[in-house]
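Enquirer: Requesting a structural model of the entry that follows:
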Amino acid sequence: MEYSDEYRDKAIVHGLARAIAAEVSSQRAYRFMEFCGGHTHAISRYGLEDLLPANVRMIHGPGCPVCVLPAGRIDMAIQLANRPEVTLCVYGDLMRAPGSRGQSLLRAKSLGADIRMVYSTLDAMRVAEQAPGRQVVFFAIGFETTTPPTAVMVRMAENKRLEGLSVFCNHVLTPSAMHSILENPKIRNTGGRAIDGFIGPAHVSAIIGTQPYESLAEQFEKPIVVAGFEPLDVLQAILMLVRQVNQYRHEVENQYSRAVTREGNRRAKEEVSQVFELREQFEWRGLGLVSSSGLKLKRSYAKFDAEIRFALHNMRVPDNPACECCAILRGAKRPIDCKLFGNACTPETPMGACMVSSEGSCAAYWTYGRLRDEQLRQTS
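Expert: Got it, this is the predicted structure:
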């Protein structure tokens, strides 16, 4: 196959659905978590859950970096942006991400903070080059997919002697979060039953490869299938998971072989390893403190670390108690289980990160499945 529409062929889609139905056992339930928000949106957009047998359920996982960023880190960024000498550069999805007490970067900007929306690390560098008298801070966020560009930016800033540029680093690691989900019984046992396997993230795996998941599959005896984002990708991954469960296997399989290898992108990983090192722990919204799950700049690049430059202290603040985002991120609840969903919380008036982010599960339900799921809730 060469074109995306070939991965949406209806005949093949229904053929895969029939294959899944033929191979599932009526004597058990299957619960698979898709870690990535891109998969959640694909499942909702193409109505894939409607094609699955009743005893195959997809559990929505952490989703995306904006969703899992805790409110305290947003508060720290706002604290930075409110300094008169600072220009804060952020990606668009972050602007409305909720901090504590109704704060957001968008609100801080409306009150006068110098916050610039950028589309790449190069944009942040241009801001620093054009404003040599300012302290320009790049709000770095993302899973392994967006970490290499940040590493390259830091090395370029050193070569160009951009002393006014620094990084507020919030890059996090997918395998560590998956380990936390599987290790913690309060998280992994959703609705009284354990998660049976994972659909692994696609873009992340294009960087790190499939090898980092092998120890997880072995330790916790859970199959992991890395998959692409098209309907055929997702359904084939589900079929592969069903077969592993039925055969009592727990292996890492690569459905997305057209973009992912076992080794991953060696050049990208080298760039990251030159600039970053592990934090002992990092807080995830919904998962709490997760060991070895975040990155920070190495000591040799400490002069570009905004947390050191501005003597920032890590902040932990409670989430909105009325919002079920934390439970949704760990798969314990669905968006429609939240009383705010579709009422106080919509894309126009988001109350939680899962509705703010373009890859959030609440945004997916609203965009593609709200009316259907609302009808199911009313008739259940």
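Enquirer: make it CA atoms for all contacts and neighbour counts henceforth
Expert: OK.
Enquirer: so how far is the longest helix seen in the chain from its chain's centroid?
Expert: The single longest helix within the chain, with elements called by DSSP state H, is helix 231-246. Helix 231-246 has its C-alpha centroid displaced from the chain centroid by 21 Å (CA atoms, centre = their mean, to the nearest Å).
Enquirer: Then stretch 187-204?
Expert: On CA atoms, centre = their mean, the centre of stretch 187-204 falls 14 Å from that of its chain.
Enquirer: Can you mark which positions in it are buried?
Expert: 187-190, 194-204 (16 or more other CA atoms under 10 Å).
Enquirer: just to revisit the earlier point, can you tell me which helices and strands the longest helix of the chain packs against?
Expert: Helices and strands touching helix 231-246, by 3 or more CA pairs under 8 Å, 6 or more residues apart in numbering; DSSP states H and E, are helix 10-23, helix 37-45, strand 197-200, strand 224-226.
Enquirer: Find the nearest non-adjacent residue to the most centrally placed residue in the chain, please.
Expert: The chain has Cys64 as the residue nearest its centroid, 2.0 Å off, counting by CA atoms, centre = their mean. In space, and not counting its chain neighbours, Cys64 is closest to Gly37: 5.6 Å by CA to CA, 6 or more residues apart in numbering.
Enquirer: Let's compare: structure for the following, please.
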Amino acid sequence: MATNVESGDDELQFRDPEKAEQLTERLQALMDDIGEPVNVMHVCGSHEQAIAKFGLRSILPDDLTVRMGPGCPVCVTNMPEVDEAVALAENGNIVATYGDMFRVPGTEKSLADARDEGADVRVVYSASEAAEIADEEDEDVVFFATGFETTAAPTAAVLAADPPENFSVLSAHKYVPPAMEIVAEMPDTDVDGFLAAGHAAVITGYGLFEDFVSEYDTPVVVGGFEPIDVLFALVQLLEFVRDDQAGLANAYQRCVTEEGNVPAKDAMWDVFEAESGEWRGIAEIPDANLVLSDEYADFDARERFDIDVDPGAADPLTEQCICGDIMAGKADPDECELFGEECTPQDPVGACMVSSEGTCKIWLEYGGQPDL
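Expert: Below is the predicted model:
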């Protein structure tokens, strides 16, 4: 049965050291009750940012491991998808996308490489901004759309609002729940509970995870992104683990409801449909890629343009990148031979080193497991 959980305080300060100490003591007491190591996975780059930036791993119990799963949309954008965007830019179209996508390596080039060679590639902060560019320009404008439910819903809203005729979408949007199922089914991934992303659940609602909890007999807690949010959600997860209960809880109730944002969710599923697709470095995942429905095929860049992708030869270092294992929760960034050496934010080999939500970039910036 799904539940909302509260902190017990009338007013919760999200960076309160005293509250953090209380929650940390509670985590240790729960681990003492459990009596064996616990592995928890979160599926959001914003959670990893909070955990690393605020040094939360340094105050967690020794036997509690918190790893990031496939929660960085930039990181799981497949090379051929980047290749398509590069090809569209090189063919004279204006390509607009989020800043994190600029330097993500395709098979041979990134969009930054294409721009350096003269292509018109622009950074935008939203799908609506890309549509505004199309309204101002005569050329075709392609929005290279990435992200999970949080950004897919705004993309859907733009398409539903009758955008300019020279506007189209190259969708690389992903849908998280099927990826969680793949991770749960991996024989070498031992996950005792999932910390789900609060901002995605604002759209989908936390009730979305009921079937997952029942099917995989694994607890899920939806959590926010401040330090106290993360610690509080981990307490809820460990209580489920201690009680050997596959429960579902909403620890982010100031933003998330059981049903979510129904109009946004309805718009998303009106514009998009789910189909199988490759998540970079992980697997072919059923129903995890969001593609435009037939009703919106006129705005589908893959339908509008003859995209001729000639990927060429991949960087030999790519074969050494373990970004896929990191996204599957099977490895940490500092286990990669390239980490911080051949692979840096300035010269990334893998997508995990590019995005602000990428585990490798976050660990290089903040340190993943600091000993404070």
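Enquirer: What does the TM-score come to for these two?
Expert: Here the superposed chains carry a TM-score of 0.92, computed using TM-score structural alignment, normalised by the length of the second structure; 360 aligned residues with a CA RMSD of 2.1 Å.
Enquirer: residue in the second structure matching the residue nearest to Cys64 of the first structure?
Expert: With the correspondence set by TM-score structural alignment, Gly37 of the first structure lines up against Gly45 in the second structure.
Enquirer: where exactly do the strands run in the second structure?
Expert: With DSSP state E as the criterion, the second structure has strands at 2-4, 38-42, 64-68, 94-97, 121-123, 141-147, 167-173, 193-197, 220-223, 248-250, 272-279, 283-292.
Enquirer: what range in the first structure does the fifth one sit on?
Expert: Okay, so that is strand 121-123 of the second structure. Under the criterion TM-score structural alignment, strand 121-123 of the second structure matches residues 115-117.
Enquirer: Over to the third one?
Expert: Structural correspondence for strand 64-68 of the second structure: residues 56-60 of the first structure, per TM-score structural alignment.
Enquirer: same deal with the last one?
Expert: Under TM-score structural alignment, strand 283-292 of the second structure corresponds to residues 288-297 of the first structure.
Enquirer: can you give me the end-to-end distance of the matching stretch?
Expert: 22 Å (CA to CA, to the nearest Å).
Enquirer: quick check, distance from it to the centre of its chain.
Expert: Using CA atoms, centre = their mean, the offset of stretch 288-297 of the first structure from its chain centre is 14 Å.
Enquirer: repeat for stretch 137-149 of the second structure
Expert: Its chain's C-alpha centre and that of stretch 137-149 of the second structure lie 19 Å apart, by CA atoms, centre = their mean.
Enquirer: Buried ones in it, by neighbour count?
Expert: Neighbour count says stretch 137-149 of the second structure has 140-149 buried, by 16+ other CA under 10 Å.
Enquirer: Can you say which two of the residues you listed are spatially most distant?
Expert: Largest separation among those by CA to CA: Asp140 and Glu149, giving 25.8 Å.
Enquirer: thinking again about what came up before, what's in contact with the match of strand 121-123 of the second structure?
Expert: 81, 87-92, 95, 105, 109 (CA atoms under 8 Å, 6 or more residues apart in numbering).
Enquirer: which among these end up buried?
Expert: Here, 16+ other CA under 10 Å leaves 81, 87-91, 95, 105, 109 buried among the contacts of stretch 115-117 of the first structure.
Enquirer: I'd like these as TSV, with distance to Met178 of the first structure appended.
Expert: TSV is the format used below for these (distance: CA to CA, whole Å):
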residue	distance to Met178 of the first structure
Ala81	32
Thr87	35
Leu88	31
Cys89	29
Val90	27
Tyr91	25
Met95	27
Leu105	29
Lys109	35
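Enquirer: picking up where we left off before, could the contacts of stretch 115-117 of the first structure be laid out in JSON lines, adding distance to Leu295 of the first structure?
Expert: Below are the contacts of stretch 115-117 of the first structure laid out as JSON lines (distance: CA to CA, whole Å):
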{"residue": "Ala81", "distance to Leu295 of the first structure": "22"}
{"residue": "Thr87", "distance to Leu295 of the first structure": "23"}
{"residue": "Leu88", "distance to Leu295 of the first structure": "20"}
{"residue": "Cys89", "distance to Leu295 of the first structure": "19"}
{"residue": "Val90", "distance to Leu295 of the first structure": "18"}
{"residue": "Tyr91", "distance to Leu295 of the first structure": "18"}
{"residue": "Gly92", "distance to Leu295 of the first structure": "22"}
{"residue": "Met95", "distance to Leu295 of the first structure": "22"}
{"residue": "Leu105", "distance to Leu295 of the first structure": "22"}
{"residue": "Lys109", "distance to Leu295 of the first structure": "27"}
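Enquirer: Map Ala128 of the first structure onto the second structure.
Expert: Match for Ala128 of the first structure (TM-score structural alignment): Ala134.
Enquirer: sorry, that was for Glu144 of the first structure
Expert: Using TM-score structural alignment, Glu144 of the first structure pairs with Glu149 in the second structure.
Enquirer: Skipping adjacent residues, who's closest to that match in space?
Expert: Per CA to CA, 6+ apart, closest to Glu149 of the second structure is Ala200, 5.6 Å.
Enquirer: quick one, what contacts that neighbour?
Expert: Counted by CA under 8 Å, 6+ apart, Ala200 of the second structure has contacts 148-150.
Enquirer: before we move on, what about Cys325 of the first structure?
Expert: Cys325 of the first structure neighbours (CA under 8 Å, 6+ apart): 286, 335, 352-354.
Enquirer: Which of the buried residues of stretch 187-204 of the first structure sits closest to Leu312 of the first structure?
Expert: Nearest to Leu312 of the first structure among these, with distances taken as CA to CA, is Val204, at 28.9 Å.
Enquirer: quick revisit: list the buried residues for the longest helix of the first structure?
Expert: 231-245.
Enquirer: looking at it, the match of Gly37 of the first structure is touching Gly358, isn't it?
Expert: Yes. Between Gly45 of the second structure and Gly358 there is a contact at 6.3 Å, judged by CA atoms under 8 Å.
Enquirer: Look at those two and report which has more neighbours.
Expert: Gly358 (30 against 25; other CA atoms under 10 Å).
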